[in-house]
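Novice: A predicted structure for the sequence below; I have some questions about it.
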Amino acid sequence: MSGGSTLSDLLADARRRLAAAGIDTAAIDARLLVEAATGASRLDLLAATDRPVAADAAARLDDWIGRRAAGEPVGRILGTASFYGLDFALGPDTLEPRPDTEVLVEVALGAVRSGRIPGVLSDGEGLRLLDLGTGTGAIAVALLSKLAQARGLATDLSSGALEVAKGNAVRHGVSDRLDFAEGDFFAAVSGGFHLIVSNPPYIASSVIAGLDREVRLHDPLLALDGGSDGLDAYRTILGGIGEHLLAGGLLAVEIGWDQGEAVARLFAAAGLSDIEVHRDLGDRDRVISGFLRTKID
């Protein structure tokens, strides 16, 4: 690519290279990378296609397209990812938040807004939420951005992830209502919560080596490995709800597409009721929720 290239030239070349590399989302990835590298808007790519592009921008795009063709996700290249209409900074210790996880936010919001959690109003007044293994903070921040009166605590075993999450909370104006604690699941948590959410590690250890390169090579292992059967994190979370989930409160967690029945059994064995499996846009099991109707001793 040369400094004499136009937006049209760069976009066409980016699409071609990504498609040749077998990237299924070549067209959209090319557009996102061209926009970010050149500062062009989506309208520019439609109406100003003959606009020349500076040599440094073209060189930057050339590097980014090479990285994407090698399997690095767009979010990792740009350092940000969109989730629930908000942009989140990423870090080496965080997962890239994915659209399927938005189902978890919808389930939690639905429970609050419908009045299903005792003592909690539809705007979140009275609500104390806990996000276990927060990563970028995407789930907690998205919930607090929609529940103006709610307060929360987000935990993570990684100090690096917590620094990223803290920055994202500031970016989206919820840092005054979201506290952070470093520790594994409930290790650094005290007190009770009306709503506990988590997108924990749920991939069986033996499966990780066969994952797509975008995940296997670029997501932190700590956030992926769910133990020999992928269910270790759920057992840990459910072991702590008696102490930390208030009576009438909701637990909602993301699951793997084939884990619905197994995790539902764990929920029931832990004393949760009104257990529901929620499906994602691909019509796969994605989230399980359940209420603690009677306090567990």
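Specialist: Done, it's in.

Novice: can we go C-alpha only for contacts and neighbour counts from here?
Specialist: Fine.

Novice: ok, A140 - contacts?
Specialist: A140 makes contact with L129, L130, D131, T134, G152, A154, L178 under the criterion C-alpha atoms under 8 Å, 6 or more residues apart in numbering.

Novice: tell me the one among those residues nearest to P73.
Specialist: Taking C-alpha to C-alpha as the measure, T134 is the one of the contacts of A140 closest to P73, at 20.2 Å.

Novice: so what's the residue count around that closest one?
Specialist: 30 (other C-alpha atoms under 10 Å).

Novice: for this protein, what spans make up the strands?
Specialist: 80-83, 86-89, 128-132, 151-156, 178-182, 193-198, 245-254, 273-279, 285-291 (DSSP state E).

Novice: for those strands, give me CSV that also has mean neighbour count.
Specialist: Formatted as CSV, the entries for these read as follows, by neighbours: other C-alpha atoms under 10 Å:
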stretch, mean neighbour count
strand 80-83, 18
strand 86-89, 19
strand 128-132, 26
strand 151-156, 24
strand 178-182, 19
strand 193-198, 24
strand 245-254, 24
strand 273-279, 17
strand 285-291, 24
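
Novice: save those strands as a markdown table, and put in distance to R42 too.
Specialist: Conversion of the strands of the chain to a markdown table gives the following (distance: least, C-alpha to C-alpha, whole Å):
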| stretch | distance to R42 |
| --- | --- |
| strand 80-83 | 16 |
| strand 86-89 | 17 |
| strand 128-132 | 35 |
| strand 151-156 | 35 |
| strand 178-182 | 34 |
| strand 193-198 | 34 |
| strand 245-254 | 33 |
| strand 273-279 | 32 |
| strand 285-291 | 32 |
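
Novice: second one coming, line it up with the first:
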Amino acid sequence: MNPCPPTELDALLRAASSRIDPTDARWLLAHAAGRSQTWLFAHARDPAPADVVARFDALVERRVAGEPVAYLTGTRGFWGLDLKVSPETLIPRPETELLVELALARLPPGPARIADLGTGSGAIALAIARERPDVYVLATDASAGALDVARANAASLGLANLRFVQGDWYAPLAGERFDLIASNPPYIEEADPHLEQGDLRFEPAAALASGADGLDAIRVLAAGAIAHLDPGGWLLIEHGLSQGAAVRALLADAGLGQVDTARDLEARERVTFGRAPGSPGPG
């Protein structure tokens, strides 16, 4: 008896798309094949090698079980960068690019110093370092595993204007001051049922939830900002869509001025910022 002919790549995709999101299926097949999605379009009728079929089937089963595509492929795009991610890090989201935009708009011209607190995969720090090679970026995280990922991303991108230090929030700054401090801290309420749903089940809990009202980490960031900002320096914090008013109050109570909140592309309050008193120095 003749063996069955190999399954075509397009047939594999159609079968998987009946079980998982078609976009996820295409990402996973490209990863299993070691090819780009453009290549898949051009070779849709090609027979799939047995090893590709086996890898793809295993990835589909894991996706059906709920594992995030970013962890299955080990990468996620952010700000035009191809970043490594792992279960040690939060998966970068497109809405966090707003924080990068706002930070770049507030950096002074010429050399400057910024800190990215709770850097995770390094997404914010790396995006700013790539856009502004004249800026020194200090990126911190309490997780050694997350910092390993961030360092690997910096190395693969060839970025040298960063330093990575382990520690919780302001602890690693050791009296240093900055022109700008940015953070995408945990801000979900600890009892929020969404933590037990979807991709969030697989992401590090310490990078997602922060106290009964989700604001514990933001309280620390607000309270310590002026001690670590140069005069006229900025603090920018990403937060949940219903937390804008509370975060504005925390920044104002901490002595920051020009407090305001920027909305994301879906008109949701997403990033709140405030400025340290005093005039910025020259340059």
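Specialist: Right, received. Where do you want to start? Remember, it's a predicted structure, so these values are computed and weren't measured experimentally.

Novice: quick one: TM-score?
Specialist: Here the TM-score for the pair of chains, by TM-score structural alignment, normalised by the length of structure 2, is 0.93; 275 aligned residues with a C-alpha RMSD of 1.6 Å.

Novice: for the closest residue to A19 of structure 1 other than its chain neighbours, what are its contacts?
Specialist: Setting aside the residues directly before and after it, A19 of structure 1 is nearest to A26 in space (C-alpha to C-alpha, 6 or more residues apart in numbering), at 5.3 Å. Going by C-alpha under 8 Å, 6+ apart, A26 of structure 1 touches R15, R16, L18, A19.

Novice: so how far is T49 of structure 1 from the last one?
Specialist: According to C-alpha to C-alpha, to the nearest Å, A19 of structure 1 stands 21 Å off from T49 of structure 1.

Novice: now swap in the second one and tell me
Specialist: With the distance defined as C-alpha to C-alpha, R16 of structure 1 ends up 17 Å from T49 of structure 1.

Novice: how about the first one?
Specialist: For R15 of structure 1, the distance to T49 of structure 1 equals 15 Å [C-alpha to C-alpha].

Novice: can you pick out the residue with more neighbours from those two?
Specialist: Taking neighbours as other C-alpha under 10 Å, R15 of structure 1 and T49 compare with R15 leading, 21 against 16.

Novice: how about the more buried one, what's its partner in structure 2?
Specialist: In structure 2, the residue equivalent to R15 of structure 1 is S17, according to TM-score structural alignment.

Novice: ok, now how distant is the closest residue to its match other than its chain neighbours from A50 of structure 2?
Specialist: Once its chain neighbours are removed from consideration, S17 of structure 2 has its nearest residue in A25; the separation is 6.1 Å (C-alpha to C-alpha, 6+ apart). If you measure A25 of structure 2 against A50 of structure 2 using C-alpha to C-alpha, the figure is 17 Å.

Novice: also P92 of structure 2?
Specialist: P92 of structure 2 sits 33 Å away from A50 of structure 2, taking C-alpha to C-alpha as the criterion.

Novice: these two: who's more crowded?
Specialist: Neighbours per residue (other C-alpha under 10 Å) separate P92 of structure 2 from A50, with P92 holding more: 22 against 11.

Novice: most neighbours, which of the contacts of A26 of structure 1?
Specialist: Using other C-alpha under 10 Å as the neighbour definition, the contacts of A26 of structure 1 reach their maximum at L18, which records 23 neighbours.

Novice: give me every residue that touches that one.
Specialist: If you count contacts by C-alpha under 8 Å, 6+ apart, L18 of structure 1 has them with A26, A30, I65, R68, A69.

Novice: hmm, try it at 7 Å
Specialist: A26, A69 (C-alpha atoms under 7 Å, 6 or more residues apart in numbering).

Novice: mind listing what the residue nearest the centre of structure 1 touches?
Specialist: When C-alpha atoms, centre = their mean is applied to structure 1, the residue found nearest the centroid is P97 (2.7 Å). With contacts defined as C-alpha under 7 Å, 6+ apart, the neighbours of P97 of structure 1 are A81, F83, A138.

Novice: repeat that for 10 Å
Specialist: Residues near P97 of structure 1 by C-alpha atoms under 10 Å, 6 or more residues apart in numbering: 75, 80-84, 87-88, 90, 135-139, 199.

Novice: over to F193 of structure 1?
Specialist: With contact set as C-alpha under 10 Å, 6+ apart, F193 of structure 1 has these partners: 127-130, 152-153, 241, 243-247, 249-251.

Novice: thought P92 of structure 1 was touching D219?
Specialist: Yes. Contact status for P92 of structure 1 versus D219: in contact at 7.5 Å, counting by C-alpha atoms under 10 Å.

Novice: overlap in contacts, those two.
Specialist: Counting by C-alpha under 10 Å, 6+ apart, the shared contacts of P92 of structure 1 and D219 are R76.

Novice: more neighbours: which of the two?
Specialist: Just comparing P92 of structure 1 and D219: by other C-alpha under 10 Å the higher neighbour count belongs to D219, 19 against 14.

Novice: counterpart of that one in structure 2?
Specialist: For D219 of structure 1, the aligned residue in structure 2 is E203 (criterion: TM-score structural alignment).
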